[in-house]
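Engineer: all I have is the shape, not the residue letters:
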């Protein structure tokens, strides 16, 4: 172990010394080489095979793609994916030149007695740009020799961010990749990802995820980032088309960590603790303070607004309305009323929710990796443990991961590999109020003066569904307690989800005839998810359901169709997939002038998904007993009114998908200057088509690259590297919701006959086929002298063909529309990457990375046109309502003519004239005169990352920006008052002249003018620009190396800190809104809280 350590240290400290397996310094070998070159020693004509392994001096990892050349004869080969090489020569002696971009060239003498195996360690050369190796999932190749559009995320950049999921580590570091955080509940952290825009309308829009050469069918959050070595993002057709009909949205290729032959045991440990702030509930616009809410309620009460609710006797009303009604009825005195209202006015539900429903999040992450190898094998084993306490009280998650891989080399040129991955996730979601705004009474948002605890510190009750006067008296005490106490619900909930995911993969790789390699791979994956939501009798859910269905008989007795006890909701799902691939590879280099690489293969896969669900009534968790005799057929009278059968969630489903594919890829490079590439793939499936030619689709790509800087006429010394490349090709996509055969669905009983009947859900379509995406990409890569500036610029155009959409049918068919390949889209964009070494001193360095991306998507063909009201009301960043000629995620609105100066009413246009005839405005607005504001998703976005290094201290921060898009903000609506409040209440028009300083209409009391609120809510007055610049994160680290500190008991130690979600630096809107939230509605009423992490990494 000590000798190995000395060897590594010498390789790092003395880069001009290359140590071989026999531990002979290169100086001695060069002397031997000089002697062997002497003519007196003669030559032997029998070919000599030289073998060895090439590794990087900085981390001792294999270097695939290194060039090994025999100086005298000119023969050359490249090292394989494990850094291994073998080369034949008839020379009895000579010199090997081993080169790799970013490393100093090694010169190794050879002769009849020194033929290897060589263990060659290349020293890093900071003055030369390191060659980037990209992976398509089928093969690895130097980026310099590729024609396609790749983005490579190495291990250092991948680990810059602290998180438990792999997807979030890509945000702000990949050109063309956008996190659409405003499409769903941003506060929950669930987002979707798009690469170079959206390439489909209704099919899956997420990128394909590849892990170690196979599509990953599980949830990407199952993957432990500590197991990933690098990620390659495939963005254009030449890069991604090899994946066929699954690659239309781009491809994320994840390569896991592995061991290396002849590498001593290496242990890596990583641990970090992340603490997050509580959410800022005071950020939400959807709030009116308690005193103003009480004034509104008083005003509306005096106008009779609540009289109908009070008359029912069971509709819940707020405490203020109860006090006012009691005073009107003479049961509450004036002073009691005043005291009660004063007490309520001092409450703020946001304070109670912040205190009792939320907490500081705490995440603990631990990872331990073992890797190494001998002459005949190498290994990797990782163990991961993540414990996450969400900022929602009662919610927590845990994840355990085990990942292993063994490679065996039993005989020369043969490699056998086996990998296994195990993931277990346990999620507890016991906070039913996990989002601000979920707390409600009746159909209304909760009143702002509500309390979660009473004066004695006990859980307070809130009239959730029914008036307290009703629940306290109905059934004469024979029903279960009908009070709803939110804090009790938090403690009584028992909602768990367990997921287990297993993957096993096998591989056999054999090299023969020098340039050929046969490869067979197989993967089996099984994922099972089991959900249990136990609602004990203590929960409101069970008590409420039991009471609703309880039958109160005329004699005062009560029967319980739903038995008194707990209610257990079960849900189970599974996924089983198998994939088998056979591949033949060819790689040959002629005299370091001509290089040809090619692959030819076929793969077959099968995926089965299944699910079932059930509800068990009268369940006792301690005994496991339940009540089986539930009558689901009878319609029971409900309390307080109505009738219904007992709900049953019994259900099951199963789908099976089969795929058969043939593929090929080839690339030829001449003299390191010119490269051409071709790829093709045919996919077949049981999903589409009826005839054979409709069950398969050929997808292909072609590309060319020109290394201009290698030309003899090129003499720009300040720009030593310049490469032009262009590609064209097709990728595809799948929509599993469509089928080529006719499908029906069973509906309820016919009104007249009482019989069940069926309805055609989708007519048969024998022409159903895959979606296709055609893309052209042109790129220019460049590097200045000493790498002061490097980067790339790419322009692309794309066209979506045969996309799934709705199309009109003749009325005689009995159907109005059908779902098929009827839509087209187009788009274009730009990706710019600039890497700058601003300061590159011996101690202090300042590097900058700038990313600029622009992506647009336009619908060019869609047969069905909806109404203008649908386009306006449902246009947002998460919904697509296609309209030919407009953005996929366009946002539309009514024309705005300001406020009436006398009444404060909102004004629009009818036939070009200002009007307050809202019904007329809504009726006369069509798709031709409605306002198209623009895209609701950013069309220009990117990041600006700076890294400062002083000796072993590194500080970096990443600024991300999103530009050229719009969002619709919420505002005040008179009909939504009093409980759907909004801070625009304080900006409303109140007197003539206010129309000059506000666009918020005057408050209108019942009766409301029809269409007034709808017009204002969807007018351009509430459209704002989403442009903003955000300081995403800050990272600080300090590294200690054994080579610098002799007494350090480990090889490398890193201490690091990380701050995420730092804050917005600039925004275009003037309301202080975060455009990344989903419309800034109650379901996403606060930005992601800021988090702080501290961690340690160690290598032994």
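Structural biologist: Looks like it came in fine. Bear in mind the structure is a predicted one, so any value in this text is a computation, not a measurement.
Engineer: going by C-alpha atoms from here, please, whenever you check contacts or count neighbours.
Structural biologist: Fine.
Engineer: relative to the whole chain's centre, how far out is stretch 853-872?
Structural biologist: 24 Å (Cα atoms, centre = their mean, to the nearest Å).
Engineer: start and end of it, how far apart?
Structural biologist: 28 Å (Cα to Cα, to the nearest Å).
Engineer: buried ones in that stretch?
Structural biologist: 853-862, 864-865, 868-869, 871-872 (16 or more other Cα atoms under 10 Å).
Engineer: out of these, what pair is the most spread apart?
Structural biologist: For the buried residues of stretch 853-872, the farthest-apart pair by Cα to Cα is 853 and 869; their separation is 32.8 Å.
Engineer: for residue 402, see how far away residue 503 is.
Structural biologist: Residue 503 is 10 Å from residue 402, by Cα to Cα.
Engineer: now for the two: what residues contact both?
Structural biologist: Contact criterion Cα atoms under 8 Å, 6 or more residues apart in numbering; residues shared by residue 503 and residue 402: 421, 422.
Engineer: narrow the buried residues of stretch 853-872 to those in helices?
Structural biologist: 868, 869, 871, 872 (DSSP state H).
Engineer: excluding chain neighbours, give the residue nearest to the second one in space.
Structural biologist: The reference is to residue 869. residue 922 (7.5 Å; Cα to Cα, 6 or more residues apart in numbering).
Engineer: that neighbour contacts residue 1015, doesn't it?
Structural biologist: Yes - Residue 922 is in contact with residue 1015 according to Cα atoms under 8 Å; the separation is 7.2 Å.
Engineer: more neighbours: which of the two?
Structural biologist: residue 1015 (23 against 20; other Cα atoms under 10 Å).
Engineer: so who does the more buried one touch?
Structural biologist: 894, 918, 921, 922.
Engineer: comparison target, given below:
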């Protein structure tokens, strides 16, 4: 087949892919046991599975083949026992909270370390760097710049034996990402296209219609002033309550108006790989366009990857890769009580307000007469808000084989991340109306340099094998931020700061940090039966004072491959007992916290001025974790039945806490290493190949992970009592012996059947009730940390057809519906000023009524909406994460059109969700904090695609 015909065929199939809504298939759905032992990348080194002593889970590219997941962290949920992915927002490209084996710190980072191609990376929410004026904008993940289609494998490291090699960054677990590389042979091309649509996965919250709101408003007035319904209606008319005179009697479905149904999703990825006897290459180009289920503009991303490997001589090989990406996200103001938040708007906006005028233009003139919320349809159409991210990731590696068993490896990595944020607010309506329009621009650049030098020695004699490595690593990170702001824009069409003329402000800042490490690893095996693994790392960080800058972290692990013993029966294919113990650290503390510092961001008499802003603590040091792990891996009956079970116990100490200081110091608190916390639990997974044959295969699998979290130690205050980390919070309390992130609030007792008043238990448990909210005792109400999580599913294939389904579940935790404080009020706040939930239709009416919504009264404050267990729900749920139906076209057919493979698939994501607590109306996948928030919820999607290989 000539080149021209190949290109023509590829173009035809590309067009076919868009018109048949196709997306690539999951290859090798039923994996068969091979005779070649699997090798996995566990950070800096590769290891065979039999030589592993630590807890790790390896995922291949097919396992994370989730086109609706913009960033790879979204594809991990339910795939790895002990890993919880908390959805902070469903806005495309948003940052996700990831927790591995629970929460290990009060105030420092709880996020895992990401390692890409052997190099530790800096990843997180880049919006925090860009949007100083709008801290609750949609988050933007640095991982969103990585194309999932370019990822070859992911390995999640969980215990000390696996993570101690990363020293002060391994305490929260490590996620190792390996990108694709070329293979020797002729050049092969792979084309993926996918088209689909998505909607909100789960949202049962319904708001009052205009007629319902009027009916309840009359009830509230009648109850307050002892009036009849007709008298109450007249009161509404006479006082024009809620802007009633402007209501035309029509129903306006703001929830539908501010939600994009069937939001589109489209992606295309093309890659090529090949090589000869001395060199290989891999090149890819990808494009993604994903619409949000809010009314924001779509997310767009362009990515490219080129990697090249060459054997320069018999002893020297060189490898280099370059990843470049550009993306644009159109964020919305969310995760906060802002009237510019479209998800808050669609809940709280008065249903009497019409969105458009009679001529079809946006209604903005009457909005201020009926509500303090702006017409979000107008502001979304006339404001300009976007953030762009450009990333260049360069990896270079040289291997020099000094002698037969001794190799020197040098890596140099440069990661450059540039973020650009712009926000223009129009001068007619919305947040900047009083300022006659405003414009903000903020740019940040992050430069991350990592060099790693490694000396590796491998020797084998008799039945012994020794693999030893020594490393030196240096990491330097620099970040610059430049911002500007202005108000008073003179004319339409002008959106830049240069066009403003009032209230100018500018800002810039710079910060940097460095890490230096010396470490070594030793892996010894005897006859591949008995394994000993040891790691030691000496690491220094500029985040701490010179006297506490260096820390030592280490681990030791062992494994016994029992299946290699002669006494084991043939039905045992794998039986490995493993255990490990070690100390890792957490350096995720704020920069310069150890220093006594001055700030210069104020003026005095139009002159620069300084003030002390941090007391400092030169004794500040690493948070540390002692972790031990015991596990058993097994496979029986020709590996038809396989799985693992393990127990872990992680004790984290020297946790940072803010300790009160004497006011004579001019400061209220100081950060000190005084707290401790423990996480322990069991993780288990099981897979069974029910049917194996040449034409039909069926397997089932499942996993479960438990977390028992407990606060072991808290700093002591001047009164001799433990210091509450959540001091002042109406939601939580930290107490020794209880889980971290514990809910602590009054206990709801119901509605008084005779008076309709809300009631809470006086002692916080049972017995006597009170309608005086402030008299009710606050008590422990559970934790936001799921006590168990896991996944299960099945895979089937018949000849060229395959079907895979994956479920995810979580439970044992509580979720608080934080915004019930707004839409569950029983007075004018919801009935006249804003809007309320349909649950208010169940309000108490007369003596004898049994309900959980108190009597409505126009001007009362009964504290029904205040923090209590009434708005706390069981967070347990089950979700169908992925279901894929695919068809691989027969090889005889595809050869006739000159290609090597063609697969068609249809995939569903989050199509079904079962929530155990029917009172929970919003999506159960919430942030790690445990609150439901009015943010873009997770999405359910249906995606069609085609994969072509030629």
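Structural biologist: Arrived safely. It should be emphasised that the depicted structure is a prediction, and the values quoted were computed from it without experimental measurement.
Engineer: on that earlier part again, helix, strand or coil for the residue nearest to residue 869 of structure 1?
Structural biologist: helix (DSSP: H, G, I helix; E, B strand; the rest coil).
Engineer: measure it to residue 901 of structure 1 for me?
Structural biologist: Distance from residue 922 of structure 1 to residue 901 of structure 1, by Cα to Cα: 22 Å.
Engineer: same deal with residue 574 of structure 1?
Structural biologist: Distance from residue 574 of structure 1 to residue 901 of structure 1, by Cα to Cα: 62 Å.
Engineer: again with residue 483 of structure 1
Structural biologist: For residue 483 of structure 1, the distance to residue 901 of structure 1 - Cα to Cα - is 49 Å.
Engineer: could you do residue 568 of structure 1 as well?
Structural biologist: Going from residue 568 of structure 1 to residue 901 of structure 1 by Cα to Cα gives 59 Å.
Engineer: compare those two (neighbour count), which wins?
Structural biologist: Neighbour count, other Cα under 10 Å: between residue 568 of structure 1 and residue 901, residue 568 has more, with 23 against 15.
Engineer: element containing the more buried one, please.
Structural biologist: strand 566-590 (DSSP states H and E).
Engineer: and for residue 283 of structure 2?
Structural biologist: With DSSP H and E as the criterion, the answer for residue 283 of structure 2 is strand 279-290.
Engineer: give the aligned range of the next helix or strand after that strand in structure 1.
Structural biologist: Later in the chain than strand 279-290 of structure 2, the nearest helix or strand by DSSP H and E is strand 299-311. Mapped onto structure 1 using TM-score structural alignment, strand 299-311 of structure 2 covers residues 397-409.
Engineer: contacts for that stretch?
Structural biologist: Contacts of stretch 397-409 of structure 1 (Cα under 8 Å, 6+ apart): 224, 227, 258-259, 375-390, 415-428.
Engineer: please repeat the previous calculation with a cut-off of 6 Å.
Structural biologist: 376-388, 415-427 (Cα atoms under 6 Å, 6 or more residues apart in numbering).
Engineer: got it, and stretch 492-502 of structure 1?
Structural biologist: 421-430, 525-534.
Engineer: so where in structure 2 does it end up aligned?
Structural biologist: Using TM-score structural alignment, stretch 492-502 of structure 1 pairs with 382-392 in structure 2.
Engineer: just the buried positions in the matching stretch, please.
Structural biologist: 382, 383, 385, 386, 387, 388, 389, 390, 391, 392.
Engineer: likewise for stretch 105-117 of structure 2?
Structural biologist: 105, 106, 108, 109, 110, 111, 112, 113, 114, 115, 116, 117.
Engineer: make TSV from these and add secondary structure and distance to residue 344 of structure 2 to it.
Structural biologist: Shown next, in TSV, are those (DSSP: H, G, I helix; E, B strand; the rest coil; distance: Cα to Cα, whole Å):
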residue	secondary structure	distance to residue 344 of structure 2
105	coil	31
106	coil	30
108	coil	30
109	coil	29
110	coil	29
111	coil	28
112	coil	31
113	strand	34
114	strand	34
115	strand	37
116	strand	38
117	coil	41
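Engineer: ok but residue 671 of structure 2 is inside a strand, no?
Structural biologist: Yes - secondary structure of residue 671 of structure 2 (three-state DSSP): part of a strand.
Engineer: that one matches what in structure 1?
Structural biologist: Counting by TM-score structural alignment, residue 671 of structure 2 corresponds to residue 819 in structure 1.
Engineer: please pick the buried ones from the contacts of stretch 397-409 of structure 1.
Structural biologist: For the contacts of stretch 397-409 of structure 1, buried by 16+ other Cα under 10 Å: 377-388, 415-427.
Engineer: how far away is the residue nearest to the spatial centre of structure 2 from residue 255 of structure 2?
Structural biologist: The centroid of structure 2 falls nearest to residue 96 when counting by Cα atoms, centre = their mean (1.1 Å). Distance of residue 96 of structure 2 to residue 255 of structure 2, given as Cα to Cα: 25 Å.
Engineer: got it, and residue 615 of structure 2?
Structural biologist: According to Cα to Cα, residue 615 of structure 2 and residue 255 of structure 2 sit 49 Å apart.
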